[in-house]
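Colleague: Sequence and predicted structure below; questions after.
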Amino acid sequence: MASSSSSSSRSRYSASRVPGAPVRSLIRYRQGPLDYEPYDPCECRPPKKAAMWISWSDENPGRRYRSCYYSRRGGCKYFVWHDDPIDDPFLKQLVLDLRDQVWLLERLNSNLHD
């Protein structure tokens, strides 16, 4: 259900793209706190349900983790991995190559719109 809402928001976003505005990636980086269970509170006061993020770093491609939204701003320090790392070097490289191709196509598309 969450993926259908994200795909529709992507199409609306691309149709109304403003030149010079930051490009939203087609690769999801965040799953909202209401999109998954069980409840996993962060360390903020009052505690909030931590959002699930997706790492696209070279070390942990596609690996999900839960972290407070405010941790990116230097606030809450809550962080916990949700998935195990990809152990198979072939699969890890495949995910990295696909990520790089998506990023390349996004840059090309942005350049064409500009």
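Modeller: Looks like it arrived, so ask away. Numbering: from 1, shown residues only.
Colleague: CA atoms for contacts and neighbours, from now on please.
Modeller: Fine.
Colleague: Could you list the buried residues of stretch 41-58?
Modeller: Neighbour counts over stretch 41-58 (16 or more other C-alpha atoms under 10 Å) mark Pro41, Cys42, Glu43, Cys44, Lys49, Ala50, Ala51, Met52, Trp53, Ile54, Ser55, Trp56 as buried.
Colleague: And stretch 63-76, by the same measure?
Modeller: So for stretch 63-76, counting by 16+ other C-alpha under 10 Å, buried means Arg63, Arg64, Tyr65, Arg66, Ser67, Cys68, Tyr69, Cys76.
Colleague: next up, a second structure to put side by side with the first:
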Amino acid sequence: MENVDGYPDITEQTMCLCGGNAAMRTSWMENNPGRRFLECSFYRRPDACDYFKWVDPLVQPHYKSIINGLLRNANHKDALVKKLQRNLIYHRIVLAMVVMVVLVYCVL
């Protein structure tokens, strides 16, 4: 079994309590941004067990604030891009309607 990034007690085949391979995931919650953990691979299913184990150590407060700030900026940028895309679609629809009205007016 391969160790995961130098953690001798965490292997790629770490088993959860229900006998399946534990799934490695990354937390993006504000208290543990970027921190990896293992949990039951059947998470959110009725047959899942309660297996949970942190892989990475605690994130230092300074790094935590930097990571959270970067995540907020990325989320803000994504929201702006979506807003611009919606505005572009809206403007294209309005332009198409104006062109149709002009064409109808010119034909009559």
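Modeller: Looks like it came in fine. Computed from a prediction, not measured in an experiment: that's the story for all the values here.
Colleague: Got a TM-score for the pair?
Modeller: Put the two chains on top of each other and the TM-score (TM-score structural alignment, normalised by the length of the second structure) is 0.59; 76 aligned residues with a C-alpha RMSD of 2.1 Å.
Colleague: out of the buried residues of stretch 41-58 of the first structure, who's nearest Gln93 of the first structure?
Modeller: Comparing these against Gln93 of the first structure with C-alpha to C-alpha places Trp56 closest, at 12.0 Å.
Colleague: so what corresponds to the closest one in the second structure?
Modeller: Taking TM-score structural alignment, Trp56 of the first structure has Trp28 as its aligned residue in the second structure.
Colleague: of all the buried residues of stretch 41-58 of the first structure, which two lie farthest apart?
Modeller: Cys44 and Trp56 (25.6 Å).
Colleague: quick one: the strands in the second structure?
Modeller: Under the criterion DSSP state E, strands of the second structure are mapped to 3-4, 7-11, 23-27, 35-39, 52-54.
Colleague: so what secondary structure elements neighbour the fourth one?
Modeller: For strand 35-39 of the second structure, the helices and strands in contact under the criterion 3 or more C-alpha pairs under 8 Å, 6 or more residues apart in numbering; DSSP states H and E are strand 23-27, strand 52-54.
Colleague: Measure the mean distance from that strand to the first structure post-superposition.
Modeller: Compared with the first structure after the fit, strand 35-39 of the second structure shows a mean deviation of 0.6 Å (mean C-alpha distance after the TM-score superposition for the first structure).
Colleague: That strand vs strand 7-11, what angle?
Modeller: Relative orientation of strand 35-39 of the second structure versus strand 7-11 (axes from the mean of the first three to the mean of the last three C-alpha atoms, to 10 degrees): 40 degrees.
Colleague: would you turn the helices and strands packed on strand 35-39 of the second structure into a markdown table with distance to Asn75 of the second structure?
Modeller: Output for these, formatted as a markdown table (distance: least, C-alpha to C-alpha, whole Å):
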| stretch | distance to Asn75 of the second structure |
| --- | --- |
| strand 23-27 | 16 |
| strand 52-54 | 25 |
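Colleague: Out of those strands, which is closest to Pro8 of the second structure?
Modeller: The closest of these to Pro8 of the second structure is strand 52-54. By C-alpha to C-alpha, the value is 13.1 Å.
Colleague: So which elements touch the closest one?
Modeller: Packing contacts for strand 52-54 of the second structure, counted by 3+ C-alpha pairs under 8 Å, 6+ apart, involve strand 35-39.
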